[in-house]
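*Asks:* this one's sequence-less:
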């Protein structure tokens, strides 16, 4: 697997690459129009990039109140997926790519991408501030090049507070139809990002449906699917299985990955006196692997290999707090700190 090879333009624009219509027997429905959910509001698109906002009509005759909007295009058939609004921007950059397609890379070159201009208008800030915050590592735009349906957004300390919603199936239940509906209602009620934490059947297909219908960034915890590939046996995990899973999810268009690279072998014994132990699922998986092999966490030792995949697809990091406390008794203990 050549993780450093940038994706081809054909992978993005080829016929049917970003469609879910071949699964058309699925009974997945569009939500009611936004105007039915918010009867005193109307959606507007501002500027040449069509940045979405919602204007709320006020009862006292004052000018409409403009608010940030995450609801995405109205009335789209989920079996077709959302419009690929970013495709022309991405294809242009792919033609001149040096292998690093991250927004941070462009920001550090002094370039202002369409994604930066889009979020600048959304945040009511200048594109230069957006670029400078990205270059300094104080902000991210989670925007995988294989998620052209995305309406770009930014996370950082100078910008608006963002809210994440978690969805996902399990071995107990939930269908693709239910997961798409969870996604739709999450963004309808204002979620800025959505994490797919699926651990049940059809993980790949479920994620495809979610990404193709998501105007917001989609995140995952790749170690969950990697664990499924080794039949749930944490001790059978290895870096090859993990990188294969990472590449698969990056190809689909996942915008950010939670990576538990900070759970180190020497930290695991520090949890022995805890009342509630290790409550992070990812943290417990990697702690079990470290103890079984008495080796350092492979996500830590192969962090550069992970970075190679991330920068080739412009995937952002969410560094998982794998030893977070599960109770007040364990809070601020040595393992957490």
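*Replies:* Right, received. Where do you want to start? This is a predicted model, so every value here is computed, not measured. Numbering: from 1, shown residues only.
*Asks:* only C-alpha atoms for contact and neighbour calcs from this point on.
*Replies:* OK.
*Asks:* close enough to count as contact, residue 147 and residue 212?
*Replies:* Yes: look at residue 147 against residue 212 with CA atoms under 8 Å: they come within range, at 7.5 Å.
*Asks:* and those two? which has more neighbours close in?
*Replies:* Counted by other CA atoms under 10 Å, residue 147 and residue 212 do not tie: residue 147 has more neighbours, with 31 against 26.
*Asks:* mind checking how far the closest residue to that one other than its chain neighbours is from residue 221?
*Replies:* Spatial nearest neighbour of residue 147, chain neighbours left out: residue 253 (4.6 Å); criterion: CA to CA, 6 or more residues apart in numbering. Per CA to CA, to the nearest Å, residue 253 is found 14 Å from residue 221.
*Asks:* Equivalent analysis for residue 280, please.
*Replies:* Distance of residue 280 to residue 221, given as CA to CA: 11 Å.
*Asks:* Counting neighbours, go ahead and name the busier of the two.
*Replies:* Legend: neighbour count by other CA under 10 Å for residue 280 and residue 221, higher for residue 221 (21 against 17).
*Asks:* So that one is in contact with residue 258, correct?
*Replies:* Yes: look at residue 221 against residue 258 with CA under 8 Å: they come within range, at 4.9 Å.
*Asks:* The residue nearest to residue 147: neighbour count?
*Replies:* For residue 253, using other CA under 10 Å, the count is 28.
*Asks:* Now do the same contact list for it.
*Replies:* Residue 253 is in contact with 144-147, 211, counting by CA atoms under 8 Å, 6 or more residues apart in numbering.
*Asks:* what's the answer for residue 303, then?
*Replies:* Listed by CA under 8 Å, 6+ apart, the contact set of residue 303 reads residue 261.
*Asks:* Tell me the spacing between it and residue 242.
*Replies:* Residue 303 is 12 Å from residue 242, by CA to CA.
*Asks:* putting a second one here so we can go through both:
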């Protein structure tokens, strides 16, 4: 029988768990080095003891950048079959995490099915589920009710939960003084703000933080400290509201580690490119090196319909500057619940950002697949190129949609293909464009 409750407790005791061995192999890292990073909180392995289908992943210092895919139903879009298709797509393209953000009705049937079939980490935001799960209006919900929802998610097998514990009364005072353009854009954060203002009480996730940590510790659920006051437009980024909450999150990080609960800290949001690197440094400093999980950041506010691109730009910069985990953004962001095509576009954009950052960070073997692609292009081996592409099907479909007259080239350059011309010259052959056949 194992003598530890959580991955962090095991790491502190010098124990290398089966999950650590799997992650170490995936990351080309010595298990003992990984154990040390988990012990000090710089790496988390979200792995609920009840998620038996999980293929463990590590998030944090020295590891490859992971991506998360959000899905789930809303009051206006309630088709769980469509959400399951999104799950399959996320798994097909190698997303390491899936968050069920359903906020309508009894969501546990879908979530139980998701946890049963998914090798990817599963995350939730219990605050979203509270109203539907409890069938109470916001004002009627008690701190004990919130605990009931958190325990339910933990028992089901959720690997990490976003809990907005940092938006306490001190942070709200800073928010009110700041005077933002977009105020609060976090759904969970806005609900907690409303609950606090209507009841006059402290944030229950902050006031009863230790009790919530005990639940998370029991099932080895990683706490993802939500950024309720994240900037919702670039004009609000790096303001007193955001940073005052981040200071609170740093203290909450240490308190969780004291109870052997693994931690991730969530970040912006909308942010101009020139602020991103500094924000990553500040987060790592204030939150003691805990893994950083960012939504975007979106680097401009004027691209609805293309926010997977604005997010990929910001995400690549953030991850190259120290962020560890990227939450995907789809073209439907700010507009509607994403459909299956939106989800695919968001996943691909996020995977590109994560991989580009891993190359910049020097993650072991990150360049290998790029070098293999270069070799395939050098040889004009189209099948190998399609196999190596992030989206093999799209690459092949593009190529086959317009057949070139010149064998082994594409319709961009045709007989003037630079690769073919150079290969021929280096092989001692003559290049002729107008020779008779």
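*Replies:* Now that the structure is in, tell me what you want to look at. Treat the numbers as computed from the prediction; the structure is a model and nothing was measured.
*Asks:* TM between them?
*Replies:* Superposed pair, TM-score by TM-score structural alignment, normalised by the length of the first structure: 0.69. Supporting alignment: 241 aligned residues with a CA RMSD of 1.4 Å.
*Asks:* about what we covered before: ok, of the contacts of residue 253 of the first structure, which one's closest to residue 41 of the first structure?
*Replies:* For the contacts of residue 253 of the first structure, the closest approach to residue 41 of the first structure (CA to CA) belongs to residue 211, at 26.6 Å.
*Asks:* May I see the buried residues of the host helix or strand of residue 358 of the second structure?
*Replies:* Using DSSP states H and E, residue 358 of the second structure sits within helix 340-361. Residues of helix 340-361 of the second structure classed as buried by neighbour count (16 or more other CA atoms under 10 Å): 342-361.
*Asks:* Mind listing what's buried along the helix or strand just after that helix?
*Replies:* Sequence order places helix 368-378 as the next helix or strand after helix 340-361 of the second structure, per DSSP H and E. When neighbours are counted by 16+ other CA under 10 Å, the buried residues of helix 368-378 of the second structure are found to be 373, 376.
*Asks:* which helices and strands does helix 368-378 of the second structure pack with?
*Replies:* helix 382-388 (3 or more CA pairs under 8 Å, 6 or more residues apart in numbering; DSSP states H and E).
*Asks:* according to the alignment, the helix it packs on goes to what range in the first structure?
*Replies:* Counting by TM-score structural alignment, helix 382-388 of the second structure falls onto no part of the first structure.
*Asks:* Next: stretch 213-222 of the second structure.
*Replies:* With TM-score structural alignment as the criterion, stretch 213-222 of the second structure aligns to 307-316.
*Asks:* How far off centre is the matching stretch?
*Replies:* How far stretch 307-316 of the first structure lies from its chain's middle: 12 Å, per CA atoms, centre = their mean, to the nearest Å.
*Asks:* Ok, stretch 305-318 of the first structure next?
*Replies:* 12 Å.
*Asks:* In that stretch, which of the residues would be classed as buried?
*Replies:* For stretch 305-318 of the first structure, the buried set under the neighbour-count rule, 16+ other CA under 10 Å, comprises 306-317.
*Asks:* Let's see if you can find the most crowded of the contacts of residue 253 of the first structure.
*Replies:* If you rank the contacts of residue 253 of the first structure by neighbour count (other CA under 10 Å), residue 147 sits at the top with 31 neighbours.
*Asks:* counterpart of that one in the second structure?
*Replies:* Residue 147 of the first structure maps onto residue 51 in the second structure, by TM-score structural alignment.
*Asks:* So that match is in contact with residue 160, correct?
*Replies:* No: Residue 51 of the second structure lies out of contact with residue 160 (CA under 8 Å); the separation is 11.1 Å.
*Asks:* now the helices for the stretch 1-150 of the first structure?
*Replies:* 9-13, 34-37, 87-95, 103-108, 114-123, 127-135 (DSSP state H, counting those that start in this stretch).
*Asks:* And those helices: which comes nearest residue 66 of the first structure?
*Replies:* Using CA to CA, these put helix 114-123 closest to residue 66 of the first structure, at 10.9 Å.
*Asks:* and the closest one, what other elements does it pack with?
*Replies:* Right, helix 114-123 of the first structure is packed against strand 51-56, helix 127-135 by 3+ CA pairs under 8 Å, 6+ apart.
*Asks:* closest to residue 274 of the first structure out of these?
*Replies:* helix 127-135 (38.1 Å).
*Asks:* Enumerate the positions of the closest one that are buried.
*Replies:* For helix 127-135 of the first structure, by 16+ other CA under 10 Å, it's 127-128, 130-135.
*Asks:* Can you give the contact residues for that helix?
*Replies:* Residues outside helix 127-135 of the first structure that contact it (CA under 8 Å, 6+ apart): 103-105, 107-108, 110-112, 116-117, 119-121, 139-141, 156.
*Asks:* Try it again at 7 Å.
*Replies:* For helix 127-135 of the first structure, contacts defined as CA atoms under 7 Å, 6 or more residues apart in numbering pick out 104, 107-108, 112, 116-117, 120, 139-140.
*Asks:* Let me know the closest of those to residue 53 of the first structure.
*Replies:* Using CA to CA, residue 120 comes nearest to residue 53 of the first structure of the contacts of helix 127-135 of the first structure, at 13.1 Å.
*Asks:* What's the closest one aligned with over in the second structure?
*Replies:* With TM-score structural alignment as the criterion, residue 120 of the first structure matches residue 24.
*Asks:* Having no further points to raise, I will conclude here.
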